[in-house]
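[1] Sequence isn't available, so here's the structure alone:
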């Protein structure tokens, strides 16, 4: 990390109620060491663990605690706090705070600031593993990620409760510092760029009720579109049939078949970056029927298959309007890296993002992904991460290649 990497950046730290609140004091010190100007909102619950005096002594600023402070609210102080900042960090972000954020509640100073802000927000969750795994928390986290909220952690380890361990520890101050730096320095890395993303499966009709399809939820492609939009790009997302929420701030083009997807891609060129994350069906029925094929005494009908257009190879091989960076995805069940290398050469693209989608991995339709970045220069393997985190790291990588 470079010296003074956050010089003069204004950061508002919201400190929730939890034993991890003590880490916020170290976080403040590290933010200030990097040149940031830090102000803090200490929730009522947070003040049960650390004092306003301790927080104020390290920030060197007044600590804000109440929505109904007469001096502050004469000039709508919560709005000033929400807007007079470059980044809001919530650490620790308790289950209660995440629930308030996900549902737009505003019944104290912290939650009101979070509803009123238009600045980037980074949260560092901290709670008991069972609370983190609870269906309500999972639902709230999913909503917040789709709203563009950035996450760092939680980590796995021992809890404050005796004998308890698991996923729920707040990320360490240095991790939060690195995440804050990434948000602030790369937040607009793709400003002025056009990024085209394909996502989801394609559905190739056999008849009006049957089809050939791939098992793709679209979560990784949609996360990439959202991350590119947060990085300042104009984003066109060409999506096959999915049941997940549309990412905010992107143009959505909905298609069904591989041929429709290729047509949409070509219509929305030129683009600076083209990311082909969709799981396109390799084949379609040569003669799809207009009426339902009825079961007969002779057994299953014979289906004649033909190849679908190769979207990745078609765009990578263009002489005109070829995007500067063409990225393909390789979903493999064996020999992942070897197959990805062969695909890179065969398709003519610049990068392949490869992953193992064997049933045991849980990647297809799941929330995490473990990828290998394959290029002519070599292979870089990443650990298992949330698909949103994979997307953020990929977009940072792509932006650095432009």
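    Happy to help now that I have it. From a predicted model like this one, the values you see are computed outputs, not experimental measurements. Numbers count the residues shown, from 1 in each chain.

[2] C-alpha from now on. contacts and neighbour counts both.
    Fine.

[3] For residue 385, give its distance to residue 398.
    18 Å (CA to CA, to the nearest Å).

[4] Among those two, which residue is more densely surrounded?
    residue 398 (19 against 15; other CA atoms under 10 Å).

[5] quick one: buried residues of the host helix or strand of that one?
    If you go by DSSP states H and E, residue 398 is part of helix 387-400. Judged by neighbour count (16 or more other CA atoms under 10 Å), helix 387-400 contains these buried residues: 387, 388, 389, 390, 391, 392, 393, 394, 395, 396, 398, 399.

[6] mind putting those in a markdown table, distance to residue 340 included?
    Formatted as a markdown table, those follow (distance: CA to CA, whole Å):
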| residue | distance to residue 340 |
| --- | --- |
| 387 | 19 |
| 388 | 22 |
| 389 | 22 |
| 390 | 18 |
| 391 | 19 |
| 392 | 22 |
| 393 | 19 |
| 394 | 17 |
| 395 | 20 |
| 396 | 21 |
| 398 | 18 |
| 399 | 22 |
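
[7] Kindly indicate which of the residues you listed lies nearest residue 220.
    residue 387 (5.6 Å; CA to CA).

[8] Presented hereafter is structure B, for comparison with structure A:
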């Protein structure tokens, strides 16, 4: 009897401990999703300043040159007079420094590093740059730190790490830095980013840039386990002034009913989100494609990527020709061209749907994602084009216009991308 009483009394603290532990876990609030509003850059422009089809085409040609430059850390050349990240960009609000200073940053899935225009920058066009001297947590990045070697085109001006890059008629340089980055309610201390100090030629970044790629300086890498290598976005129409999308960081709150396709890794372009596209369908008909048009080849860079910075989907020449010809056959109206678009119509028509097929997933585009309308007049064009001749023409780019009003989920932790229909509002 005494033995039983002693055993009961000695076990009481353990019972109490596990009871309290259970209560703590049961009452703990689950982590809410980190969600940022996505704003089309065009919402900051007047209607007369919205990009024309010619400007969209020029932007995308420059973008593909930039994507091509990622292969061997080459400097990218952009067409003279074409502002980089001025058309087709989607912005999110962030705060940099202590106390936090509000900045708009363009989200870019094909870039790793972050850049912000800093006060005193010569040639920067941002009227409210980051006042780094007013931040108590701002620190220049020392040359010996690993982030210096990870930054593109970096060099050491002892003891501080600097960078420079050239884009045709434009170039910029600055200081690699560390400071606090706040996104919604999350704060990432000692975030490595570029502090722009000088821009010559055409301004290349009127706002900051937030890299969402797969490399060591990207948001996913620098956030550690906070977002578990997962994010998604829903992009609103770039011509819309009333709709906004969302950037959702981390696995919480992501769609559960969604199909996925595996991510592929290209060692020559480790930042890019490669997937295996297997077929393209126009209406109910699969177009006839040579296997080489869609094949993934890390050596040449061939394959298919998802990219937020290219505006209109670009297909390699054989794939585009097959899609274009079938599209024209379905419309059966006189064809004209406008700028870089060779499949345009001036008469009203109902476009067929177009579907992209991937391993384990297919995405059928709604009609508003298939055609693009001229800002002036009644011309409507197929919202796709062939890769320009002056760049690596072996990569297919699933661009932001075709991604609009879809939730695109980048689950890097499980090496996959998912797409589901979602209206951004």
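    Sure thing, it's come through. Predicted model, so just to flag it, every value in this text is computed and none were measured.

[9] Quick check: TM-score for this pair?
    Superposed pair, TM-score by TM-score structural alignment, normalised by the length of the first structure: 0.23. Supporting alignment: 176 aligned residues with a CA RMSD of 7.8 Å.

[10] now for the helix holding residue 398 of the first structure, which elements pack on it?
    helix 219-230, strand 368-369 (3 or more CA pairs under 8 Å, 6 or more residues apart in numbering; DSSP states H and E).

[11] right, so the ones you listed: which one is the most enclosed?
    Highest mean neighbour count among those (mean count of other CA atoms under 10 Å): helix 219-230, with a mean of 28.

[12] and that helix with helix 387-400, angle?
    Counting by axes from the mean of the first three to the mean of the last three CA atoms, to 10 degrees, helix 219-230 of the first structure points 50 degrees away from the direction of helix 387-400.

[13] And helix 219-230 of the first structure, what does it pack against?
    Counting contacts by 3+ CA pairs under 8 Å, 6+ apart, helix 219-230 of the first structure packs against strand 194-199, strand 234-239, helix 387-400.

[14] What segments of the stretch 51-200 of the first structure are strands?
    For the stretch 51-200 of the first structure, applying DSSP state E, counting those that start in this stretch gives strands covering 63-64, 87-93, 121-125, 150-151, 155-158, 165-169, 194-199.

[15] Out of these, which is closest to residue 99 of the first structure?
    strand 87-93 (9.9 Å).

[16] Show me what that closest one is packed against.
    So strand 87-93 of the first structure, by 3+ CA pairs under 8 Å, 6+ apart, packs with strand 10-15, helix 21-33, strand 121-125, helix 173-186.

[17] Mean neighbour count and distance to residue 252 of the first structure for the ones you listed - can I get that in a markdown table?
    Converted to a markdown table, those look like this (neighbours: other CA atoms under 10 Å; distance: least, CA to CA, whole Å):
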| stretch | mean neighbour count | distance to residue 252 of the first structure |
| --- | --- | --- |
| strand 10-15 | 24 | 33 |
| helix 21-33 | 19 | 38 |
| strand 121-125 | 24 | 24 |
| helix 173-186 | 18 | 24 |
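
[18] mind checking which of those is nearest residue 77 of the first structure?
    That would be strand 10-15 among those, by CA to CA, at 13.3 Å.

[19] same for the closest one, what does it pack against?
    strand 37-42, strand 87-93.

[20] Going by neighbour count, list what's buried in stretch 9-22 of the second structure.
    Result for stretch 9-22 of the second structure [16+ other CA under 10 Å]: no buried residues.

[21] got a list of contacts for that stretch?
    By CA atoms under 8 Å, 6 or more residues apart in numbering, no surrounding residue is in contact with stretch 9-22 of the second structure.

[22] check contacts around residue 265 of the first structure.
    Contacts of residue 265 of the first structure (CA under 8 Å, 6+ apart): 196, 238.

[23] Just the element for it, please.
    Under the criterion DSSP H and E, the helix or strand holding residue 265 of the first structure is helix 258-267.

[24] Show me what whichever helix or strand comes after that helix is packed against.
    Reading on from helix 258-267 of the first structure to the C-terminus, the next helix or strand found by DSSP H and E is strand 273-276. Of the remaining helices and strands, those touching strand 273-276 of the first structure by 3+ CA pairs under 8 Å, 6+ apart are strand 194-199, strand 325-332.

[25] Can you say which of those is nearest to residue 26 of the first structure?
    strand 194-199 (38.4 Å).

[26] orientation of the closest one relative to helix 258-267 in degrees?
    Going by the same axes, to 10 degrees, strand 194-199 of the first structure makes 170 degrees with helix 258-267.

[27] got the angle for strand 194-199 of the first structure vs strand 325-332?
    10 degrees.

[28] Now residue 40 of the first structure. Nearest residue, chain neighbours left out?
    residue 13 (4.6 Å; CA to CA, 6 or more residues apart in numbering).

[29] Hmm, residue 38 and the one you found touching each other?
    Yes - assessed by CA atoms under 8 Å, residue 13 of the first structure is found in contact with residue 38 at 7.0 Å.

[30] now the helices and strands packed on helix 387-400 of the first structure as a markdown table including distance to residue 314 of the first structure?
    Formatted as a markdown table, those follow (distance: least, CA to CA, whole Å):
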| stretch | distance to residue 314 of the first structure |
| --- | --- |
| helix 219-230 | 19 |
| strand 368-369 | 27 |
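
[31] Please identify which of those is closest to residue 71 of the first structure.
    helix 219-230 (35.5 Å).

[32] Who are the packing partners of the strand or helix carrying residue 319 of the second structure?
    Using DSSP H and E, residue 319 of the second structure sits in helix 317-331. With contacts defined as 3+ CA pairs under 8 Å, 6+ apart, the packing partners of helix 317-331 of the second structure are strand 277-282, strand 384-386.

[33] most neighbours per residue, which of those?
    strand 384-386 comes out most buried of these by mean count of other CA under 10 Å, with a mean of 24.

[34] Name the next helix or strand downstream of that one, please.
    strand 395-398.

[35] what about residue 409 of the second structure, helix or strand, and which?
    Going by DSSP H and E, residue 409 of the second structure is in strand 406-411.

[36] that older thread, which residues are in contact with the helix or strand that the helix holding residue 319 of the second structure is followed by?
    Using DSSP H and E, the helix or strand that follows helix 317-331 of the second structure in sequence is strand 336-338. Outside strand 336-338 of the second structure, the residues that touch it by CA under 8 Å, 6+ apart are 53, 54, 342, 343, 344, 345, 346, 381.
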